[in-house]
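only geometry, no sequence info:
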């Protein structure tokens, strides 16, 4: 089994709902996003998926978040735009747009700082 990973990023503002502390106030992050896929097979070039293609699909989704106030986006209208929920949002959006035979989206990890991240994966 091969595991492939790309890194990307976006910057956005948010505030956490139902939270008591600094993060209930408007603030922003420069999020780093890791996308991991798996595959058993390689193409004639020895690739499981072209990194360029995986980055393109990922960045199309991140463009929806970049330089936005996340609380205003439909997905986050009723849920807190935490790193946990952001990782799920990216995973679900990428899962529906990335349709490559033999390639499975394994997980999406969202880093809100150098030492704090959340990962979403299917059970």
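Cool, the structure landed. All figures in this text were calculated on a predicted structure; none of them were measured in a lab.

can we go C-alpha only for contacts and neighbour counts from here?
Noted.

Distance from the chain centre to stretch 90-109, please.
Centroid separation for stretch 90-109 versus its chain: 10 Å, with CA atoms, centre = their mean, to the nearest Å.

And for that stretch, what's in contact with it?
Here stretch 90-109 makes contact (CA atoms under 8 Å, 6 or more residues apart in numbering) with 33-41, 48-49, 54, 57-58, 61-62, 87-88, 117-122.

can you check stretch 1-19 too?
With CA under 8 Å, 6+ apart as the test, stretch 1-19 has contacts from 23-41, 48, 51, 54-55, 58-59, 62-63, 65-71, 79-82.

Which of those residues fall in helices?
51, 54-55, 58-59, 62 (DSSP state H).

ok, which pair from those is furthest apart?
The most widely separated members of the ones in helices among the contacts of stretch 1-19, counting by CA to CA, are 51 and 62 (16.0 Å).

rewinding a little: make a markdown table from the ones in helices among the contacts of stretch 1-19 and add neighbour count and distance to residue 17 to it.
Below are the ones in helices among the contacts of stretch 1-19 laid out as a markdown table (neighbours: other CA atoms under 10 Å; distance: CA to CA, whole Å):
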| residue | neighbour count | distance to residue 17 |
| --- | --- | --- |
| 51 | 13 | 36 |
| 54 | 19 | 32 |
| 55 | 16 | 31 |
| 58 | 24 | 26 |
| 59 | 18 | 26 |
| 62 | 19 | 22 |
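
okay, now the one to match up with it:
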């Protein structure tokens, strides 16, 4: 039997888009919202597919952080003060959705859980989100 769970969580983080011309090319912050739908077979004993707090903790790697493209020249300067969260490309809501999906799926694989991300939304602001689905 396949079970689906849902978790909504939030984080505050700043980012900038190096390859975009416009105001988002400057460092700025958002109150990001993330919605996660996970499918799989719950554990036989606990009947839990994946603890909701695990989802939140994995996503919290971004909370109160600066998220930058690993190739951004700002990384070197910022690293003298704090370690930014680095992405393989500009940290758009689309890329963050893919990154969070991969972090969640990797955790499940490494812990031999049947849970996998079915759908995931990253809201950059009210009315604007990126969505990824299971591959």
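Thanks, I have it. All values derive from a computational prediction rather than experimental measurement.

Please state their TM-score.
The TM-score (TM-score structural alignment, normalised by the length of the first structure) is 0.80; 118 aligned residues with a CA RMSD of 2.3 Å.

contacting residues for residue 65 of the first structure?
Contacts of residue 65 of the first structure by CA under 8 Å, 6+ apart are 10-12.

Quick check on the residues you listed: which are buried?
Buried subset of the contacts of residue 65 of the first structure (neighbour count, 16 or more other CA atoms under 10 Å): 10-11.

what about the residue most central in space within the second structure, which helix or strand?
For the second structure, residue 100 is the residue whose C-alpha lies nearest the centre (CA atoms, centre = their mean; 3.1 Å). Residue 100 of the second structure is part of helix 93-110, with elements assigned from DSSP states H and E.

relative to helix 52-59, how tilted is that helix?
130 degrees (axes from the mean of the first three to the mean of the last three CA atoms, to 10 degrees).

Mind listing what's buried along helix 93-110 of the second structure?
Under 16+ other CA under 10 Å, the buried positions of helix 93-110 of the second structure are 93-101, 104-105, 107-108.

Switch those over to TSV; also include distance to residue 118 of the second structure.
Shown next, in TSV, are the buried residues of helix 93-110 of the second structure (distance: CA to CA, whole Å):
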residue	distance to residue 118 of the second structure
93	17
94	16
95	17
96	16
97	12
98	12
99	14
100	12
101	9
104	11
105	10
107	15
108	13
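
before we move on, back to that, tell me which residue of the first structure lines up with the residue nearest to the centre of the second structure.
With the correspondence set by TM-score structural alignment, residue 100 of the second structure lines up against residue 90 in the first structure.

ditto for residue 8 of the second structure
That one, residue 8 of the second structure, aligns with residue 7 by TM-score structural alignment.

Can you report how many residues lie near that match?
By other CA atoms under 10 Å, 13 other residues sit near residue 7 of the first structure.

what's the average distance of the strand or helix carrying it to the second structure?
Residue 7 of the first structure is located in strand 2-14, with elements delineated by DSSP H and E. Taken against the second structure, strand 2-14 of the first structure registers an average deviation of 1.0 Å after superposition, with mean CA distance after the TM-score superposition for the first structure.

by how many degrees do that strand and helix 51-62 diverge?
Angle, strand 2-14 of the first structure to helix 51-62, by the same axes, to 10 degrees: 20 degrees.

Run through the residues that contact residue 79 of the first structure.
Contact analysis of residue 79 of the first structure by CA under 8 Å, 6+ apart lists 17, 85.
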